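Novice: next input, structure requested:
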Amino acid sequence: MTRPDPFALGRESSWAGVRAVVGGLGVSGFAAADTLQHLGAEVVALDDGDDDALQEKATLLEILGVDVRLGPGSTATLPDGIDLLVTSPGWSPSTPILTEAMLRGTPVWGEVELAWRLRGEGAAPWLAVTGTNGKTTTVQMLEAILRSEGLNALAVGNVGTPVLEAVMNPDPFDVLAVELSSYQLHWSSSISAQASVVLNVAPDHLDWHGGLEAYTSDKARIYDRTQLACIYNVQDPVTEHLVEEAEVIEGCRAIGFTVGIPAPGMIGLVDDAIADRAFIAGRISNAAELGSIHDLSQVDGELPAPHTVANALAAAALARTHGVSPRAVRDGLRSFRPDAHRIADVACVGGVRWVDDSKATNPHAATASIQGFERVVWVAGGLVKGAAFDELVLAVRDRLRAVVLIGADRAVIAEALARHAPDIPVVEVDTGDTDPMDRVVETAASLACEGDTVLLAPGAASMDQFRNYAARGDSFAAAVHRLRDGA
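Specialist: The predicted model follows:
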């Protein structure tokens, strides 16, 4: 009997007879299992966890007819007769069940690849964003700009809402701002965005990808088959090289963004103005003003950090590719508010500013964060995921008053500081498995002077001591508030 071919199926096809496995029941996995069952496929959902949240998801899926298998060992072996495996973005390519599927010749897709293949006729175009840092901020800025134009737009993907959920929404969107991680891109092979951008490339997730070359190659996938504009960071030559190597749709343009003065074909800054020399007639000698960096001021009228400005320029370039007006760019940037735990002011205590950037989970992000402040007591550490910190220390050592280290891999950061900034005081806070933040805050307060900033920008993942980066930031903020209130 001939098995059905998932590559030949789309939104309007009958998926009856297709046997699909969904690996992992996170947000994207749940969406994939639900959608495939709705389309008529026979779905088996696997997850090694069995906590209350997973049990609740399992109950819902089982009511719909999905075969759900939870608990240790559930993902050890691929069931027989499978036509398609939709994998969790967190599963590395070396995961045994994925290796088994590839050896069998079973297609392995991510939820994003499935979403692209299930777009209906006249589907919303995708404006796609990846990069080591700044992805979420950029797609949220982009969403604000698109909405200011009156478009029904949504930020989706790695930002929170699964792309598949948006694609299958019965009320179609006009355009989607799609954040894509390197994990998601690894399992994607047919996406053709209207416009795409790689914001920056720095070492991250090297343990998952197996090295920087493989990580960069997965980031580069976002440019393949791009229709109108591949957007790159002038300050990061790697991104321009990725555009040069990409296989794009004929007529696609390369558009640069820069925090300097833009050349023709770029968006950048002229004094404080955001200047467009890419999407206007006469761009050889003229520019269109899209707003000002003052539209992005966040705290007490202070100008935004350079990486925030760069994110805004990338969002503007994506929006302009879609035909959005200069006014909408300005109004969208004015209305944008960043997520919690992204350079978020917590309090000012005794003339010391306390800032939560718990979302800075790798050295590149932490470097950019520290460079936004003049004098910093840096709170860092956690799980470094194979990253090195020598370049970070060399870049920011003149800004550091002191460093407070936490987490399982704090020694990696301590050793980089000892090599390149031996005169900077370093205090390691070891509380075992308990929350370290009260001691961290007390220690940082003793090291800070009036006018300093105590900055939580860990440069590392949080899961050694906290549920996630948000829990880490919440704990930091709560400890600061206890310090302020004298509790």
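Novice: only C-alpha atoms for contact and neighbour calcs from this point on.
Specialist: OK.
Novice: gap between the residue nearest in space to the middle of the chain and Val426?
Specialist: Centrality entry for the chain: nearest residue to the mean C-alpha point is Lys135, 4.3 Å, by CA atoms, centre = their mean. For Lys135, the distance to Val426 equals 31 Å [CA to CA, to the nearest Å].
Novice: which residues touch the residue nearest to the centre of the chain?
Specialist: Counting by CA atoms under 8 Å, 6 or more residues apart in numbering, Lys135 touches Val129, Glu179, Leu180, Leu199.
Novice: sequence B follows; please return its structure for comparison with A:
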Amino acid sequence: MRCGGEPAGRAGPLDHPGADWAGLRVLVTGLGVSGFAAADALLERGAVVRGLDSGSSEALSQRCEILGVLGADLVLGDEAAAALADPAASSVLDDIDLVVTSPGWRPSSPVFVEADARGIPVWGEVELAWRMRPEGAAPWVTITGTNGKTTTVQMLHSIFTAAGLRSRAVGNVGTPIMEAVLDPEPYDVLAVELSSFQLHWQNSLSPVASVCLNVAPDHVDWHGSLEEYRAAKGRVYANTHVACVYNVEDETTRELVEDADVVEGARAVGFTLGTPAVSMVGLVEDVLADRAFVENRRTSAAELGTIADLQRGSVAPPPHVIANALAAAALARAAGVPPLAVREGLRTFTPEAHRIAEVAREGDVTWIDDSKATNPHAAAASLRAFTDVVWIAGGLLKGADVDDLVREHAARLRGVVLLGRDRERLAEALGRHAPEVPVIDVPETDTGAMTRIVEAAASLARPGDVVLLAPAAASMDMFRNYEVRGEAFADAVRAHHGH
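Specialist: Take a look at the predicted model:
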């Protein structure tokens, strides 16, 4: 697949602010938020745009209406579905110089296979946004990982803001990168969250600093293999200027740094929950300490905050949140932020909902919503934060193995409530590795199911326990997304306690 290659027949490369986009014939596959932003930017620069989307929604119709007025040629509905099924038999790629794709489209999609056969390069919207940056554009700091990306990118944005920089959290976090790149009021720096999907399609990006927080099996169906998924994550380090930040507790991230082709002089900087060695940030008792970006790092360290700065409510920050904070701090320091601003940014950071969020505390039982734990790796991090847990788990496991998860955390389980389509696989793992733990199976999938789930969890909980929604699975078998699942849980908990 020709990821990042130059379109044939151009007078010069499209990799600098003065590049001439006029007349470039581009197929944009997928007209969601990022696809629309890409098509709009291309049309503004005089490109000839063909948009392709087989979906149907009111939001899509509105976007297509705007693009049609701007002059885009749109292939939609049944015509788009036919073109996607057999692009060689359609005209969708005729006279096209470049394909720009949205993150969710798989590399194995026939339209990309056919484009490759015709010698047409395929870019992601991240690649396009990087190449469209104006003169003097804000530097990027990039973040990926199987889990923790959004929390870390938002922590980093909070730190940049505390330092007085005009910043924005963009990318996989929700705001299209193109929107920020083309903002008429320039930013000082962008905190960029990148999924493995986005990284697969980028080639030219050159950040100031970068991090892969962790790597665990996920999205193997999209990438085709765990090796391809791992390689996509490693692309975050390519062409980094100042610091490649890695997780000392995750050997794979260090290996990805070692394999990366970086700008001469870029350093490897580790983050650890242990005492930091030279060129690391880590913990010295309860202090977040920097031994990477201080003058005398062999003999001294800079204080970047304390664990208390990360606490929200009565729940102490779990280890993975502290690790995210250390990663964000390392990135900020690589970008030149002083220690006091790091501390202030972490202290004022407000986490998004459904991430280790305390919902209620009744009868010395704490109810925690971590609906964002949509895979076993994330659920393990959540379980690790508590000693005695009534665990609510289940949903769409996406082929993930749960034996290691259950084996590792069996000793902390006071009870388990199972929900969702793949709950039988969790039940089997519990039978193998935690046979003494009481399990309540809730087979219902109707709108009242969460009420029964909460009632079941309450029947298992004892004083001092934490009732933890950390499903280790996606939500779409029962809920529109993990946010709706978390809200249903919180509503059911409050109703159960009469709030």
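Novice: can you pull the TM-score for these?
Specialist: Here the TM-score of the superposed chains, computed with TM-score structural alignment, normalised by the length of structure 1 as the reference length, equals 0.96; 484 aligned residues with a CA RMSD of 1.6 Å.
Novice: now stretch 251-265 of structure 2: which residue numbers in structure 1?
Specialist: Aligned by TM-score structural alignment, stretch 251-265 of structure 2 corresponds to residues 237-251 of structure 1.
Novice: what distance separates the matching stretch from the centre of its chain?
Specialist: The offset between the C-alpha centroid of stretch 237-251 of structure 1 and the centroid of the whole chain comes to 21 Å, using CA atoms, centre = their mean, to the nearest Å.
Novice: got the buried residues for that stretch?
Specialist: Of the residues in stretch 237-251 of structure 1, those with enough neighbours to count as buried (16 or more other CA atoms under 10 Å) are Val238, Thr239, Glu240, Leu242, Val243, Ala246, Val248, Ile249.
Novice: count the residues that sit near Ile145 of structure 1.
Specialist: Under the neighbour criterion other CA atoms under 10 Å, Ile145 of structure 1 is assigned a count of 32.
Novice: what do we get in structure 2 for it?
Specialist: Looks like Ile145 of structure 1 aligns to Ile159 there (TM-score structural alignment).
Novice: tell me the contacts of its match?
Specialist: Contacts of Ile159 of structure 2 were listed using CA under 8 Å, 6+ apart, and they are Ala329, Ala332, Ala341, Val342, Arg343, Glu344, Gly345, Leu346.
Novice: farthest-separated two in these?
Specialist: The largest separation in the contacts of Ile159 of structure 2, counting by CA to CA, is between Ala332 and Glu344 at 12.3 Å.
Novice: who has more neighbours out of the two?
Specialist: Under the criterion of other CA under 10 Å, the comparison of Ala332 of structure 2 against Glu344 puts Ala332 first, with 24 against 19.
Novice: hmm, the more buried one is touching Met155, no?
Specialist: No - in this structure, Ala332 of structure 2 is not within contact of Met155 by CA atoms under 8 Å, at 9.7 Å.
Novice: report the buried residues of stretch 463-471 of structure 1.
Specialist: Of all the residues in stretch 463-471 of structure 1, those buried under the rule 16+ other CA under 10 Å are Gln465, Phe466, Tyr469, Ala470, Ala471.
Novice: which of the residues you listed fall within helices?
Specialist: Secondary structure assignment by DSSP state H places Tyr469, Ala470, Ala471 of the buried residues of stretch 463-471 of structure 1 in helices.
Novice: distance of the alignment partner in structure 2 of the second one from Asp446 of structure 2?
Specialist: Under the alignment defined by TM-score structural alignment, Ala470 of structure 1 is paired with Glu483 of structure 2. Plainly put, Glu483 of structure 2 is 17 Å away from Asp446 of structure 2 if you go by CA to CA.
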